[in-house]
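Student: Got a predicted model here, sequence first, then my questions.
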Amino acid sequence: MDHQLLVFTTVVEKENFSRAAEELHMTQPAVSQYIQALEQQIGTRLLERSNKFVRLNMAGEIVYHHAKEILGHYTRMQYLVDDLMNKASGNLFIGASYSFGEYVLPQMISNMLEDYPLIKPSITIRNSKRIVNLIIKNELEIGIVEGEFNHQSLNIEPFAEDLMYVAVAANHPFSRQKNITKQELESETWIIREEGSGTREAADKMFKTLTLNPTNKMEFGSTQIIKESVESGIGISLLSKWAIQRELSSGTLHVIEYEGLPVRRKFSIVTRTVPFQTKAMEIFLKLLREQ
C-alpha cells in the first residue's frame, strides 16, 4: 500500500497532524515528512496549514479524491488475495440417502458453491446403510443418513428432524375421507423402500407402532419411483414431507390424517473419527448444522 497516500488521507480526515500521527502510531515529524514527500512528488502544496487547522486546497481536493479511490482498490485487492489463499477448495466426497440427497442436498450444494466456488463436491446417493458402509470404507468423507446407526469408528450426529406422512393420490378416496379405519389402511397396497433404507426402517416402525399388518406390499428402490407410483394410483406410501412438497403444492398428492401420524425421524451426519478435517469439509458441516 502507498503509505504516503494513507498518511495524507488520515491527516485530511483528522484535520490535524498530531491526531493523524496518533491514529497511525507514528511520530508527528514522520507524518510531516510523508506529507512533504508527497507534495514534492505531486509538484505542489496540497494542504493549507495553520496552528488551528489543516485544510485541503484545490490541488489537495483532487489528490484526496483519487487517493481514496486508490486506497480502496488496494484494500479490495488484499481482501481478494486473502480470500483466495484462505478459501476452502478441493474435492469433497458427500454421500446422502435418497430423501435428503434428492430433495434437500441440491439447494445446499448450490448455496455452498456461491460462496465457495473452489470446492468440488462429488455426490453419491444410496440408501442409508450403503452410505454408512462407504464412509467406513473411506470412500466418502461425509454422509447424511436416516435411521439409527452405531459404529466405533464413526461420528454420528443427529442434526435435523424429518416429518413423514402417508401419501395418496389426489383422486384416492382417502384424500376426501376424514375417518380412515385400521382395516382400510391394511387393505391398501403399500409401496415401500428396500431393506437398508431409512425410509423402509421408518415404515416398518410405523406398521409396528400402529399395529398395521398390510396384506399387500410392493418394494421399490427409489423415492422418485414410489412418488410416481402413488400419483398414478398404484398404492399408498409413507414419505418424507421434504420429498413430496412439490406434489402437495401442485395437488397431485394428498396426505391423510390418522392417529400416530406424522412419523418423526432424525437425519444424522456421519463422518469418520479423524484428527483433522479439510476446510471444505468444515464449511459443509457448518452448512448442514445450520440447515
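Tutor: Good, I have the coordinates. Numbering: from 1, shown residues only.
Student: Only C-alpha atoms from now on, for both contacts and neighbour counts.
Tutor: Fine.
Student: Can you check which strand is longest in the chain?
Tutor: As assigned by DSSP state E, the longest strand anywhere in the chain is strand 154-169.
Student: What are the buried residues along that strand?
Tutor: Buried positions in strand 154-169, judged by neighbour count with 16 or more other CA atoms under 10 Å: 154, 156, 158, 162, 164-169.
Student: With stretch 208-220 instead?
Tutor: By neighbour count on 16+ other CA under 10 Å, the buried set for stretch 208-220 is residue 214.
Student: for that stretch, how far is the first residue from the last?
Tutor: 20 Å (CA to CA, to the nearest Å).
Student: repeat for stretch 127-143
Tutor: Span of stretch 127-143 from end to end, CA to CA: 11 Å.
Student: How far off centre is it?
Tutor: Averaging C-alpha positions (CA atoms, centre = their mean, to the nearest Å) puts stretch 127-143 20 Å from its chain's average.
Student: ok, and what's touching that stretch?
Tutor: Residues from elsewhere that reach stretch 127-143, judged by CA atoms under 8 Å, 6 or more residues apart in numbering: 92-98, 125, 144-147, 153-154, 196-198, 269-272, 281.
Student: Turn the buried residues of strand 154-169 into a markdown table, including distance to residue 217.
Tutor: Formatted as a markdown table, the buried residues of strand 154-169 follow (distance: CA to CA, whole Å):
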| residue | distance to residue 217 |
| --- | --- |
| 154 | 34 |
| 156 | 31 |
| 158 | 30 |
| 162 | 23 |
| 164 | 18 |
| 165 | 17 |
| 166 | 14 |
| 167 | 15 |
| 168 | 15 |
| 169 | 17 |
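Student: what's the next secondary structure element after the lengthiest helix in the chain?
Tutor: As assigned by DSSP state H, the longest helix anywhere in the chain is helix 58-86. For helix 58-86, the following helix or strand on the C-terminal side (DSSP states H and E) is strand 90-96.
Student: Comparison target, given below:
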Amino acid sequence: MKYSLKQLAVFDAVASLESVSAASRKLSLTQSAVSMSLSQLETLLDRPLFIRHGNRLILSHWGEWLRPKARKLLQDAQQIELGLHDEHLISGQFEMCSSQTAAKHLLPELISKIDMDFPELRIGFTVKNTKNVLEGVLNYEYQLGIIEGRCDDNRIQQKSWIDDHLVVISSPRHPFARHETVSLAQLEQAKWVLREEGAGTRRIFDAAIHGLIEHINVWKEYESVSVLKSLVERGVYLSCLPYLDVKRDVEEGKLIILNTPQLNMSRSLSFIWRTDALDNPLRDCVLSEARRLTTRLSKEQKIPIQR
C-alpha cells in the first residue's frame, strides 16, 4: 500500500468541506500541500475522486466509494494512538449525531457535564432525523448516534438510553379537546400535521395506526417540531409528537394531550454505533455519563421514564 493516512485525512477533509482552502485551514496545512496530497492519492489509486462544480469539489463515484472506507481507517488509527497513550484516553475529537428530541432535551446537559469533567474531549454534534443518523453512522461520519425507536440492521449496535412515548396533541380550542377519549374514526377524520418521512417519530406513529386507521389526512409535513406545535396551537390540526417535546406546552395550557387508548406509541431513545467499530474509550465515556444523567433526571422526575 503506497497511500498514507495523511493523504486519507486530506481527502476526508476536502470531502467534508468541498474546498481545498477550507481543508487547508482545518488541517493547518498550506493549500499547495493539500492539493499535492490529493493529487498524489488520485494518482496512486488511478481514479478521479472529485468533480469540480464552480468553486466546490464534489465527490465522484469513486470518491463516494472510498470515503466510508477512509473514515474507518482514520477512526481506527485514532484508537490505536489513544491506546498507546493511555494517560490521555479521554481526549481528542469525537463525532456524534442525534435525532431532535434527545438533541433538544438531553444532550445540552450531557455535553456540558462532559466538558466540565473531561476538558480534553471535544464533541462534534449534529442534529438529523433518525434515518440520516443511521446513514451517517454506517458511512463512518459519526462515531456515535442517537435514534428514536428500533434498528434491525446487523451492522449497527444499539443500546437503549431512556424510554419515552408519543402523544397525540391538539389545541384547547379543537373540538376533540372536550372529549374524554378520542376514537380511531375521529382520528381518521382529523387534519394532521406530522414529522417528515424518515423521522423516528413518524415511523412510530405510522406503525401505531397501521391496521387500525385506513387513511390519515396528512395536511403538511415538517422537520421542525416548533413549527408543528405552532400550527396545532392555532386550533385546526392534530399532531403526534414525543412527550418530552410537548410537556412544557401542556403545562402552560397551550396544548392538550388527547386520550387515544387504542394507540400504543411507546419507544426508546437509543445510542447506536457500528458493530465492527473498535473498542473506544471516548464512546464508553459518553455512554457512562449519559447513563448517570438519566438516572439523576429520573429521580428528579424531569424525564418520563416508563418501565
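Tutor: Structure received. Bear in mind the structure is a predicted one, so any value in this text is a computation, not a measurement.
Student: quick one on the thing from earlier: and the longest helix of the first structure, what other elements does it pack with?
Tutor: If you count contacts as 3 or more CA pairs under 8 Å, 6 or more residues apart in numbering; DSSP states H and E, helix 58-86 of the first structure packs onto helix 3-14.
Student: circling back to that earlier point, mind reading off the mean deviation between the longest strand of the first structure and the second structure?
Tutor: Following superposition, strand 154-169 of the first structure is found to deviate from the second structure by 1.5 Å on average (mean CA distance after the TM-score superposition for the first structure).
Student: Show where the helix or strand following that strand falls in the second structure, residue numbers please.
Tutor: The helix or strand immediately downstream of strand 154-169 of the first structure is helix 182-187, counting by DSSP H and E. Under the alignment (TM-score structural alignment), helix 182-187 of the first structure falls on residues 184-189 in the second structure.
Student: repeat for stretch 66-80 of the first structure
Tutor: Going by TM-score structural alignment: stretch 66-80 of the first structure matches no residues.
Student: Counting neighbours, which bits of that stretch end up buried?
Tutor: Residues of stretch 66-80 of the first structure classed as buried: 67, 70-71 (neighbour count, 16+ other CA under 10 Å).
Student: how about those residues in JSON lines, adding distance to residue 190 of the first structure?
Tutor: Formatted as JSON lines, those follow (distance: CA to CA, whole Å):
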{"residue": "67", "distance to residue 190 of the first structure": "73"}
{"residue": "70", "distance to residue 190 of the first structure": "69"}
{"residue": "71", "distance to residue 190 of the first structure": "68"}
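Student: picking that back up, and the contacts of stretch 127-143 of the first structure, which of them are buried?
Tutor: 92-98, 125, 144-147, 154, 197-198, 269-272, 281.
Student: and the gap between residue 116 of the second structure and residue 109 of the second structure?
Tutor: 11 Å.
Student: do residue 101 of the second structure as well
Tutor: 13 Å.
Student: Which of these two has more residues huddled nearby?
Tutor: residue 101 (23 against 14; other CA atoms under 10 Å).
Student: check contacts around the counterpart of that one in the first structure.
Tutor: Residue 101 of the second structure maps onto residue 99 in the first structure, with residues paired by TM-score structural alignment. When contacts are counted by CA under 8 Å, 6+ apart, residue 99 of the first structure touches 199, 223, 240, 242-243.
Student: Tell me how many other residues surround the nearest residue to residue 197 of the second structure once chain neighbours are set aside.
Tutor: Spatial nearest neighbour of residue 197 of the second structure, chain neighbours left out: residue 203 (7.4 Å); criterion: CA to CA, 6 or more residues apart in numbering. Neighbours of residue 203 of the second structure under the rule other CA under 10 Å: 18.
Student: same thing with the one 5 residues further on?
Tutor: Neighbours of residue 208 of the second structure under the rule other CA under 10 Å: 16.
Student: How much space separates it from residue 200 of the second structure?
Tutor: Distance from residue 208 of the second structure to residue 200 of the second structure, counting by CA to CA: 12 Å.
Student: Over to residue 44 of the second structure?
Tutor: Taking CA to CA, one finds residue 44 of the second structure at 42 Å from residue 200 of the second structure.
Student: Kindly report the same for residue 210 of the second structure.
Tutor: Distance, residue 210 of the second structure to residue 200 of the second structure, by CA to CA: 15 Å.
Student: Ok, residue 21 of the second structure next?
Tutor: For residue 21 of the second structure, the distance to residue 200 of the second structure - CA to CA - is 37 Å.
Student: now residue 284 of the second structure
Tutor: Distance of residue 284 of the second structure to residue 200 of the second structure, computed by CA to CA: 25 Å.
Student: For the stretch 151-300 of the second structure, just list every one of the helices.
Tutor: Taking DSSP state H, counting those that start in this stretch, the helices of the stretch 151-300 of the second structure run over residues 184-189, 200-209, 225-233, 243-251, 281-299.
Student: would TSV of the ones you listed with distance to residue 76 of the second structure be doable?
Tutor: What follows is these, written out as TSV (distance: least, CA to CA, whole Å):
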stretch	distance to residue 76 of the second structure
helix 184-189	50
helix 200-209	30
helix 225-233	36
helix 243-251	36
helix 281-299	12
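Student: Nearest to residue 82 of the second structure, out of those?
Tutor: Evaluated over these, closeness to residue 82 of the second structure peaks at helix 281-299, with 8.5 Å, by CA to CA.
Student: Next, the buried residues of the closest one.
Tutor: Result for helix 281-299 of the second structure [16+ other CA under 10 Å]: buried residues 281-283, 286-287, 289-290, 293-294.
Student: do the same with stretch 227-236 of the first structure
Tutor: For stretch 227-236 of the first structure, a neighbour-count test (16+ other CA under 10 Å) marks 227, 229-232, 234-236 as buried.
Student: how far out from the middle of the chain is that stretch?
Tutor: Counting by CA atoms, centre = their mean, stretch 227-236 of the first structure comes out at 32 Å from the chain centroid.
Student: Give me the distance between the two termini of it.
Tutor: Using CA to CA, first and last residues of stretch 227-236 of the first structure are 9 Å apart.
Student: Give me the residues contacting that stretch.
Tutor: Taking CA under 8 Å, 6+ apart as the rule, stretch 227-236 of the first structure contacts 166-170, 172, 188-191, 237, 244, 252-253.
Student: contacting residues for residue 268 of the second structure?
Tutor: 148-150, 160-165.
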